[in-house]
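Asker: coords please:
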Amino acid sequence: MGGILTRSIGFLIMMLVGYLFKKNKIITVEDGRVISKIIVNITLPMALASGFQGVTITKTLVSMTFLGILANAIMLVVGFIVARKKGSMDKVFYMLNLSSYNIGNFTIPFAQAFFPASTLAALYLFDVGNGLMCLGISIAIVSSIVNSSSKFSLKEFLKILFSSPSFVTYVIMVSLTALKISLPDSVFTIVKMVGSSNTFLSMFLIGILFELNVDKDSIKTVLRVIFIRYGFALIFALIIFFILPYSRDIRSIIAMTVFAPIVSVAPIHCEKLGSDHTLAGFLNSVCIIISLVLMTLTLILVG
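Answerer: So this is what the prediction gives:
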């Protein structure tokens, strides 16, 4: 328990340092965008690739992808039901912010401090399903609901997916692993050297981008989304940990993952579909703190 709390406090300190650097104008939000590009294009893909060393693709790992799709799909439906009597802007807001999980920039750096590579592989495959939904399928569904003239484009969908370095990394590493093609240990050594910086950079960036500016009238909407999102996360976690037939480590890491914050691109998609991206950004920031606390508690309880 002491080790879990110490590491969680360490993550919080990394975020706080980023926030204080921004507030004291040592680093600007523009600098944060540069750091974001480094993470997305270099350190995160390397961190993901390093996790596949010695991993064997099993039916259990493959099922994680479907679990990631299912979790997103359920919350997408919940968002639609909650906002069914509301306008298009609210439908977009609820559906996009109740579904999706920030795994690449938050959960993976967090989980790498507590789980071995063999267990992290389950998280990576869960994120493949999560990525398929939050980077493409969910956006297409929400767009078609609020805009009847909108049509699904397979070309655009694939373009979005394969423009994500993380998704491309998953495709390459899963393919190599499935074909039982092993990269040399020297390659993994270099990959790990680069990927090891991902945790600090990701948490530092979260601190830089953290914002808590919102009008009081919007607090009710934020609280409602938080209550529903984490309420269902609790239900998912209980089902995953106590019912699903996986090893304890896999059940633990996925039960923890469903408490992850909203995917970082949600505010961008909200803006594109005509919803309140400022409120979505505020909600995203709040969920990061809540998720850090709940994911830590989950680890303590299942550890």
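
Asker: C-alpha from now on. contacts and neighbour counts both.
Answerer: Fine.

Asker: Mind telling me which residue is nearest the centre of this protein?
Answerer: Note on the chain: the residue nearest the mean C-alpha position is Asn102, at 1.4 Å, using C-alpha atoms, centre = their mean.

Asker: That one contacts Ala266, correct?
Answerer: No. Judged on C-alpha atoms under 8 Å, Asn102 makes no contact with Ala266 at a distance of 9.7 Å.

Asker: Phe93 reaches Glu271, doesn't it?
Answerer: No. Counting by C-alpha under 8 Å, Phe93 sits too far from Glu271 to count as a contact (9.5 Å).

Asker: Compare these two and say which is more crowded by neighbours.
Answerer: A count of neighbours by other C-alpha atoms under 10 Å puts Phe93 above the other of Phe93 and Glu271, at 28 against 16.

Asker: and the more buried one, what does it touch?
Answerer: Cys270, Ser275, Asp276, Ala280 (C-alpha atoms under 8 Å, 6 or more residues apart in numbering).

Asker: Could you also give me the structure for this second sequence? I'd like to compare it with the first:
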Amino acid sequence: MSTVILNALSIFIVLALAMLLKQFRLVRSKDGLMTSKLVVYITLPATIIIGVNHSQLSATFFILMVMGLFSNLALIFIGKLLSSRRPAEEQALYMFNLSGFNIGNFSIPFVSSFFPVAIPFLAMFDMGNSLMVTGGSQALIEGLSGRKKSGFIPREVAGVLLRNPPFVAYIIMFLLALFGLALPDSWLTPLKPLSQANTLLSIFTIGLFMDFRLPDGKLGLILKTLASRYTAALVLSLLVYFLIPFPHLVKQVLLLIFFCPCPSFTCSRLRPLAMTRL
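Answerer: Model (predicted):
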């Protein structure tokens, strides 16, 4: 128990340090663009490769992949129901905020500090999740909210996914596991320092991007959308924990996923909505 508390404390210290350094202007929010690139292109793929290597596929992995896809769909439609009487921009805000899970920048760094053996389960869920947050959710939400622009273009979504190093790492390791193969441990030795830096850089990046300034007069809307997201997360968590016969470790992973923040893809798409309504 003391180890868990110390690990959680270390993560909080890194987050607070990034915010403190930003407050004293030793670093700036835009520096997070550089650290996030280091995470996406270097440390996170290294963490995935090391964490997933030697994994043996089972029915649980495929179920998690499907859950990653359909949990996003379910949350989008819940957001639509909750905001059906609101303007189109607010409907999109609700649906974007309720769906999507920031697994790469939050869940994987958190899990790797506590129980790295669970990373393969996160990876399989994120494969389904990635299909939505890289374009599937945007196309669906634009249609449901009446803000349809280009529709769902599979080639564009595939292009985004294949330019995403963590997703490419997922695919490579999934194919190796599918054929019962694994990379030699000696090959992974140069990746270990990079993997060990992932938690530090990921949490530090979150701290750089955190901003507590709120738009004037929109605090109520923000609180409602956050309350809706975490209420939905609580419902999903209860369903998984009490109704689905997963191993206890898998249930812990899913509970962490459901309560993690929005993905960076979602945040970037919410900015134009914030400009128009918030």
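
Asker: How much space separates Arg224 of the first structure from Val265 of the first structure?
Answerer: Using C-alpha to C-alpha, to the nearest Å, Arg224 of the first structure is found at 20 Å from Val265 of the first structure.

Asker: The two: which is more packed in?
Answerer: Using other C-alpha under 10 Å as the criterion, Arg224 of the first structure and Val265 rank with Val265 on top: 16 against 12.

Asker: sorry, back to before: so the closest residue to the residue nearest to the centre of the first structure other than its chain neighbours: helix, strand or coil?
Answerer: Excluding the flanking residues, the one nearest Asn102 of the first structure by C-alpha to C-alpha, 6 or more residues apart in numbering is Val263, at 3.9 Å. Classification of Val263 of the first structure using DSSP: H, G, I helix; E, B strand; the rest coil returns coil.

Asker: OK, contacts around the equivalent of Val263 of the first structure over in the second structure?
Answerer: In the second structure, Val263 of the first structure lines up with Pro263, judged by TM-score structural alignment. By C-alpha under 8 Å, 6+ apart, Pro263 of the second structure lies in contact with Gly100, Phe101, Asn102, Ile103, Val133.

Asker: do the same with Tyr101 of the first structure
Answerer: Contact analysis of Tyr101 of the first structure by C-alpha under 8 Å, 6+ apart lists Asn130, Thr257, Val258, Ala260, Pro261, Ile262, Val263.

Asker: Can you tell me how far it is from Val92 of the first structure?
Answerer: Taking C-alpha to C-alpha, one finds Tyr101 of the first structure at 16 Å from Val92 of the first structure.

Asker: how far away is the residue nearest to Asn102 of the first structure from Ile172 of the first structure?
Answerer: Counting by C-alpha to C-alpha, the gap from Val263 of the first structure to Ile172 of the first structure is 23 Å.

Asker: Repeat that for Leu179 of the first structure.
Answerer: Counting by C-alpha to C-alpha - Leu179 of the first structure and Ile172 of the first structure are separated by 11 Å.

Asker: next SSE after the helix or strand where Glu90 of the second structure lies?
Answerer: In the assignment (DSSP states H and E), Glu90 of the second structure maps to helix 88-98. With elements assigned by DSSP H and E, the helix or strand that comes after helix 88-98 of the second structure is helix 108-114.

Asker: average distance between stretch 219-232 of the first structure and the second structure?
Answerer: The superposed stretch 219-232 of the first structure is, by mean C-alpha distance after the TM-score superposition for the first structure, a mean 1.1 Å from where its aligned residues fall in the second structure.

Asker: Give me the helices and strands touching the lengthiest helix in the first structure, please.
Answerer: The longest helix of the first structure (DSSP state H) is helix 277-302. Here helix 277-302 of the first structure touches helix 2-23, helix 219-242, helix 248-257, helix 266-272, going by 3 or more C-alpha pairs under 8 Å, 6 or more residues apart in numbering; DSSP states H and E.

Asker: In the second structure, point out the residues matching the longest one.
Answerer: When helix 219-242 of the first structure is aligned against the second structure using TM-score structural alignment, it corresponds to residues 219-242.

Asker: now that stretch, how far from the centre of its chain.
Answerer: Distance of stretch 219-242 of the second structure from the chain centroid (C-alpha atoms, centre = their mean, to the nearest Å) equals 16 Å.

Asker: ok, Pro190 of the second structure - how many residues close by?
Answerer: 11.

Asker: Distance check, Leu243 of the second structure against Cys267 of the second structure.
Answerer: 32 Å.

Asker: same thing with Phe209 of the second structure?
Answerer: Taken as C-alpha to C-alpha, the span from Phe209 of the second structure to Cys267 of the second structure is 11 Å.

Asker: and the two? which has more neighbours close in?
Answerer: Neighbours of Phe209 of the second structure and Cys267, each counted by other C-alpha under 10 Å, are more numerous for Phe209; the result is 18 against 13.

Asker: who's in contact with that one?
Answerer: Phe209 of the second structure neighbours (C-alpha under 8 Å, 6+ apart): Ser29, Lys30, Gly32.

Asker: dump the residue contacts of Met127 of the second structure.
Answerer: Neighbouring residues of Met127 of the second structure by C-alpha under 8 Å, 6+ apart: Met65, Gly68, Phe167, Tyr170.

Asker: Also His269 of the first structure?
Answerer: Leu96, Ile139, His277.
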